[in-house]
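J.: Here you go, sequence then predicted model.
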Amino acid sequence: MQSMTGFGSREAEIKELGRVYVEIKSINHKSSEIISKLPEGMSWLEEKIKKVIEARLRRGRILCLMTLTGGKSKSVFTNTQLLKDYMSGLRRIRRYTHCKDEVTLGTLISLPGVVSLADNKALLRKKWPVLKKLVTEALASLIASRKREGGVLAAYLLARLRHLNALVDSIGRCFKKAVAAKLENFLSDEEKENFLKVSDISEELQRVAFHIRNFMRTLKGAGPKGKELDFIAQEMQREINTTGAKSFDVLITSRVIEAKSEIEKIREQLQNIE
């Protein structure tokens, strides 16, 4: 079982690209949302990275950060045609204004568009398999982190379920004692029957017990299960609410309140399970 919260990273020296650092972190989310923050000019890699992550993770808000230090991922580009147009325009301005100031190299390279940094796309495409390996390793580190936290959450949920199961058993025993004492106060079978119609919680308790077993079975299964577990917990909550509404005994009501609290704790933690 995986939590939706985790962190993973990898760093490597890649020939011609320099030092490459990849960081992937995730937090809980109702579905899957993948965001990539890549170096300037590498946005075309976003879809490739998204596919790598989607193949391994189903839920969570996932942020992938990549940085490059050094290397040759960029080169200096000089727009010579634009420079010629600037020079031609400057000559016309000089003739028109009779200005004798000399045009310096610093002035020329500061003109918009003359000199810029160009992305070495051919190099980046050639290096994608190496970058993909780095992303995959960072993703594996993230998944290991999510599994560790998932194990902690699973232990917590099992403890809550055991307590909930004990409360359900206790409610059942309290109900048998309370209903036996209550029935002694009725004179006719009809009164007893009418009382049991509105007060009997046996079926509700049986359904809660079934949902607890189903929850445990699902919890131990493989694959993403957060949404399924939350649905089962909702069903448990519904049956316990009905049990509380039918209660005629203070002790039963007290146990029901405890059971509700346990289910709320369970549902709160389920929000962070994939």
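T.: Structure's in. What do you need?

J.: going forward, measure contacts between C-alpha atoms and count neighbours the same way
T.: Will do.

J.: Can you point out the buried residues in the host helix or strand of Ser36?
T.: Taking DSSP states H and E as the definition, one finds Ser36 inside strand 32-37. Buried positions in strand 32-37, judged by neighbour count with 16 or more other CA atoms under 10 Å: 33-34, 36.

J.: take a look at this one as well, against the first:
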Amino acid sequence: MIKSMTGFGRGEYMDNEYRLIVEIKAVNHRYNEIVIRMPKNLGPLEDKIRRSVSSALVRGRIDVFITIDEYGEKKRAVRIDKELAVAYNKALDELSELFAMPVKDRIYQIAKYPDVIRAEEVTEDALSLWPKLSQAVSIAVNNLMQMRITEGLNIQQDLIARIAVIESYINSVEERAPQVLVEYREKILGRMRDLLGMIGEEPDVGRLVQEAAIFADKTNITEELVRLKSHLAQFHTALHIDEAVGRKLDFIVQEINRETNTIASKANDFTVANIVVEIKSEIEKVREQIQNVE
């Protein structure tokens, strides 16, 4: 079953301490491009997030948005800049000596100076959050995949219908091809009779057969029709493969278009030319659809 490249998925993990929300948006792209936007403290988890997403989403422009809320009591630590405290203490000694005055409550005084004592929040190791975050990522990916599968089913049904239309046109070309030769033979014969009738001569049947044979060889589209049917059969098969087939379908459509162009140039028939125009119109619609296939 084919999958669409577009979709959206949301996943959430919540406990007494954290709420982690993951939102993934995917759109058409020739390759697999993953862009992750998340809080700076989750940076060490980027590679894990990328591998988790890319293992399920093979192709497309994929934007991952991650937010985190903390509900538990924040842990804090007091940091002392010992080198700065020593420098302040030395400066106080120099002032005490300079003015011949003792410095009272020295420790308290130094502690009040800027940056000697700082209270900092203790951030939990990002790797310890991965078991929680991975659950939210998995839920978001699964939800996005379901949307891709649903949209892919709609695309698949549309492609099957359009390929059926192309096949009906090909059948019409196949039915028309023998008649083209008959009409050409009659046309040449009519012209020869008109021209030779002016001088009282009969057409040369041998020459007529020769001209018809040359025309038949130039306008023979049997090989092109066989290859075209083969490409359409491959397209049908690819539609039911459970893997990323967007690039494969695109290649097959190029080959279908190539054979159709060859038929148009060789057929030398107004009716066939009109049918080819309809085929190419359907091919373009198919091409537009598969641009959204993973």
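T.: Noted; the coordinates are in hand. This structure is a prediction, so every number in the text was calculated from the model and none was measured.

J.: Contacts only, for Glu120 of structure 2.
T.: By CA atoms under 8 Å, 6 or more residues apart in numbering, the residues touching Glu120 of structure 2 are 76-79.

J.: I'd assumed it was in a helix, is it?
T.: No. Counting by DSSP: H, G, I helix; E, B strand; the rest coil, Glu120 of structure 2 is not part of a helix but strand.

J.: any idea how far Gly43 of structure 2 is from it?
T.: In this view, Glu120 of structure 2 and Gly43 of structure 2 are 20 Å apart by CA to CA, to the nearest Å.

J.: same check, this time on Leu144 of structure 2
T.: Counting by CA to CA, the gap from Leu144 of structure 2 to Gly43 of structure 2 is 23 Å.

J.: ok, these two, which is more surrounded?
T.: Leu144 (24 against 14; other CA atoms under 10 Å).

J.: Can you check my assumption that the more buried one lies in a helix?
T.: Yes. Assigned with three-state DSSP, Leu144 of structure 2 falls within a helix.

J.: Tabulate the buried residues of strand 32-37 of structure 1 (JSON lines), appending distance to Met1 of structure 1.
T.: Formatted as JSON lines, those follow (distance: CA to CA, whole Å):
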{"residue": "Glu33", "distance to Met1 of structure 1": "20"}
{"residue": "Ile34", "distance to Met1 of structure 1": "20"}
{"residue": "Ser36", "distance to Met1 of structure 1": "25"}
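
J.: Pick the one among these closest to Lys220 of structure 1.
T.: When these are compared for distance to Lys220 of structure 1 (CA to CA), Glu33 comes out closest, at 26.1 Å.

J.: For that closest one, give me its contacts.
T.: The neighbours of Glu33 of structure 1, taking CA under 8 Å, 6+ apart as the test, are 59-62.

J.: which of those lies closest to Lys176 of structure 1?
T.: The shortest gap between Lys176 of structure 1 and any of the contacts of Glu33 of structure 1 belongs to Arg59, at 44.5 Å (CA to CA).

J.: Excluding sequence neighbours, find me the nearest residue to the closest one.
T.: Ser32 (4.4 Å; CA to CA, 6 or more residues apart in numbering).

J.: can you tell me how far that neighbour sits from Met1 of structure 1?
T.: Separation of Ser32 of structure 1 from Met1 of structure 1 (CA to CA): 17 Å.

J.: same check, this time on Ile201 of structure 1
T.: From Ile201 of structure 1 over to Met1 of structure 1 (counting by CA to CA), the distance is 34 Å.

J.: Check Arg91 of structure 1 too.
T.: 72 Å.

J.: Compare these two (neighbour count), which wins?
T.: Comparing Arg91 of structure 1 with Met1 by neighbour count (other CA under 10 Å), the higher total belongs to Met1, at 22 against 14.

J.: Looks like the more buried one contacts Gly226 (just checking).
T.: No. Taking CA atoms under 8 Å as the definition, Met1 of structure 1 is not a contact partner of Gly226, at 9.0 Å.

J.: list residues touching both of these two?
T.: 273-274.

J.: tell me the SS of whatever residue of structure 2 lines up with Lys126 of structure 1?
T.: The equivalent of Lys126 of structure 1 in structure 2 is Ser128 (alignment by TM-score structural alignment). Classification of Ser128 of structure 2 using three-state DSSP returns helix.

J.: From Ser54 of structure 2, how far off is Ser128 of structure 2?
T.: Ser128 of structure 2 sits 22 Å away from Ser54 of structure 2, going by CA to CA.

J.: Equivalent analysis for Leu144 of structure 2, please.
T.: Here Leu144 of structure 2 is placed at a distance of 13 Å from Ser54 of structure 2 (CA to CA).

J.: same deal with Lys112 of structure 2?
T.: Using CA to CA, we find Lys112 of structure 2 at a distance of 52 Å from Ser54 of structure 2.

J.: If you count surrounding residues, which of the two has more?
T.: Taking neighbours as other CA under 10 Å, Lys112 of structure 2 and Ser54 compare with Ser54 leading, 15 against 10.
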